[in-house]
Structure formats: structure tokens, C-alpha cells
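>>> only the shape, not the letters, is given here:
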């Protein structure tokens, strides 16, 4: 009996992982195409080609699905800036990587901002969330390389605040700013920071 259980359990785990991935991909496509309006677990199940119960078993409820979507997206993004190719990944000067990081965050946010806001935790608790702390540490490390004598911890928080999802959505939807314009503002901020600290701007 023990051999039979072990022989069948591995494929079940594989199927479960495959179903979870299909559900997340289907949900992300739906959000990118039509936003979060009227998104239901039943619709996601149909798009993924699985039963509604499967979606509930994996994610519990709609909020659980949204949080999983953010985590799925964050894992991919984390890999891009920690081990991906430059300028976002290792191998480029710190200032260039900071610019690339801001651009990548803003572009990712265009597709996920409504998910971020819908699943957002308490305003104070979100600053202790794992994704925020990982990004903060990355920005602080690049600032440490750029400006070793400065208060990089504080500067990192200030830079992260300029990439806040709610602020980005407000700039794009209420102030009619393009993402390109916001990216240019990020570049200008990084350049001014470097110059103001006596650093020579790195020209790509």
C-alpha cells in the first residue's frame, strides 16, 4: 500500500502546481485586458480550464487570488533585478541600475496597479511586507555603491515612495501623465541625486 501511495502522490502534486500556474496566468491575462471590474473566481476558473472548486482550494477567496497574483509577479521581477541581464541586473553601474529599476517597477505597475490597490494591506503594514523590504534593500544597496557617505536607508525609502502604486495611478489617470513622463522624472531624480552628492552622472 505504501508504494501505491507514493507512486500516485507525485503526479498529483505536479498537477496541482500546473493548475495553480494556469489559474494565475489566466487571471493575470484577464486583469491586463479588462482590469479587475467584475472579476470572479468562476470566470477565472473558466479561463484557466479548471473547476471553480480548484480555484477556491488554491487561493481561498478573491483577495487570496489577488495576493497570489502579486506574489507571482513579484517573484519574476525579483529574478530580473537580482540575476537578470544588465542594466536591470548585475553588471551595470549603480546609477544606471537604479534608473532601470525605476523603469521596470513603473512598467510592471501599469499591468498590476489595480491588483496592488485591491489587495493592499493596512497602509502602515505594507512597509513591512516582504516585497517592499526586498525592493528597499536592493535600492539601498545601489545607493550605498553610489553614495557611500550618505544616509542611504532614508534615501531608499524616499525613492521607493516615488514608486508608490497609488501615486503612479493618480499621476497617470488623474493628471494625464504618460508612463514615459513618469520614467523621465525618475531618471531626473536619480541624476540630480548623484550630481548633488558630487557624483559624475553616468551617461548610457
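Cool, got the structure. Being a predicted model, the structure only gives us computed values, none of them experimental.

>>> okay, CA-based contacts and neighbour counts for the rest of this
Fine.

>>> which residues touch whatever helix or strand residue 116 lives in?
Residue 116 belongs to helix 94-118 when assigned by DSSP states H and E. By Cα atoms under 8 Å, 6 or more residues apart in numbering, the surrounding residues in contact with helix 94-118 are 31-32, 35-36, 63, 66, 69-70, 81, 86-90, 139, 142-143, 145-146, 163, 165-166, 168-169, 179, 183, 186-187, 190-191, 194, 201-202, 204.

>>> alongside the first one, take a look at this:
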């Protein structure tokens, strides 16, 4: 079989797997219960195809997450207001975190499954990307000298397990959660750190 045909089949299988996984994660109550066999069956491919294309379950989750995240990332990088350089950095930081929060709310089961696999949320490639973007924005805020730590602390407020707890278990409405995060970001971005306590 020609190599071009193989590549075409592989690309089609990859799309079918991602679409099937996307639909299954949207419907499942517990992401932990969704197996590679379930996804392969829904996509109409063998388990071997999944492992060849994605390596393991964590690799499949990362690929699906990145596919869903790409439009959000492009919107952030394109920089229209309120994310563009003409917007004050405090507002840009709030808008960036709001984008992450909304993405986690809309994809909370998938985000939870990804953050629970492969060593936790801090080892994921997308986390490093968000942290770098946020740290760069925070560096523009006069007087805020601990941008690296502050970026980690603010992103912790968008962890999938926290979003699941608040929206899934406690029933906090989406708009209230967004407003509370915006208020938290405003307080942190406006705060000026005092001298470090003596050891």
C-alpha cells in the first residue's frame, strides 16, 4: 500500500478517535471509567491504532485537550481586546484567567481526567504555556515583583478539581464563579507586597 494512503488512513483514524473520545468524555459521569477500549470501539478502530497514534491514555487525553484548547490559545495570542497590548496588564491578566476558567468549566470532565493522569496538572505542556503567558503579563504590572509565584497561585484557582468541586458538587453558577475569579485577580494584581518576614 502506498505511503500516502497509509498517512491518509492514519489521519482519518486520528480524527475519528478524537471525535469519539470528545463525545464520550462529554457524556461520561466519571472520566476514570472511560477506557482505551471504549474509545477504540466508539471510533471503530482497534486498540493498537490508539496506542500507535497516541502512545497511552494520557497521550490521547493531551491530544484531545490540545485540540479543544487551540481556538482559545489562538484568541489569546491574537490579542484582541481585552487581551491586546493596549489593554492594561491587570485587565489582560483577568481576561486570560477568565478564558482558562471558561475552558475548564466547558471541558471539566476532560480537564479533570487530564490533570489526574500523567503526574498532575503542573507537568502538562499547556500549563507551562498558560503560566508563561500570565507571568509575562504580570511582569508589566508596576510594583508586582513576584510574577512567577503569582502566576502559579492565580492558575491554581482554575484547577480542574477545584472547578469540578465548585460547579459540579456545590452548584456555583458559571457567572458567579467568573465574577469571583475576576475579583480575586483584581485584588492580587493591585496588592503591593510588603517586606518578607524575617526567618
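Perfect, thanks for sending it. Bear in mind the structure is a predicted one, so any value in this text is a computation, not a measurement.

>>> overlay them and tell me the TM-score.
Taking TM-score structural alignment, normalised by the length of structure 2 as the basis, the two superposed chains have a TM-score of 0.77; 189 aligned residues with a Cα RMSD of 2.8 Å.

>>> just the buried residues from the contacts of helix 94-118 of structure 1, in ChimeraX please.
A single ChimeraX command suffices to select whichever of the contacts of helix 94-118 of structure 1 are buried according to 16 or more other Cα atoms under 10 Å:
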select :31,35,36,66,69,70,81,86,87,88,89,139,142,143,146,163,165,168,169,179,183,186,187,190,191,194
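
>>> in helices only, show me the contacts of helix 94-118 of structure 1.
31-32, 63, 66, 69-70, 81, 139, 142-143, 145-146, 165-166, 168-169, 179, 183, 186-187, 190-191, 194 (DSSP state H).

>>> and residue 74 of structure 2? What does it align with in structure 1?
Structural alignment (TM-score structural alignment) places residue 74 of structure 2 against residue 79 in structure 1.

>>> what about that match, distance to residue 72 of structure 1?
From residue 79 of structure 1 over to residue 72 of structure 1 the distance is 11 Å, taken as Cα to Cα, to the nearest Å.

>>> please pull up the equivalent of residue 54 of structure 1 in structure 2.
By TM-score structural alignment, residue 54 of structure 1 lines up with residue 49.

>>> any idea whether residue 84 of structure 1 is helix, strand or coil?
What DSSP: H, G, I helix; E, B strand; the rest coil gives for residue 84 of structure 1 is coil.

>>> give the closest residue to residue 87 of structure 2 in space, chain neighbours not counted.
Nearest non-adjacent residue to residue 87 of structure 2, counting by Cα to Cα, 6 or more residues apart in numbering: residue 81, 6.6 Å away.

>>> residues contacting the spatially most central residue of structure 1?
Centroid-nearest residue in structure 1: residue 74, 4.1 Å away (criterion: Cα atoms, centre = their mean). Each residue near residue 74 of structure 1 by Cα under 8 Å, 6+ apart is listed here: residue 131.

>>> what about the helix or strand in which it is found, how far off from structure 2?
Assigned by DSSP H and E, residue 74 of structure 1 belongs to helix 62-82. Taking mean Cα distance after the TM-score superposition for structure 1, the mean distance separating helix 62-82 of structure 1 from the aligned residues in structure 2 is 2.8 Å.

>>> quick check: buried residues in that helix?
Residues 62, 65-70, 73-74, 77-78, 80-81 are the ones in helix 62-82 of structure 1 that count as buried (16+ other Cα under 10 Å).
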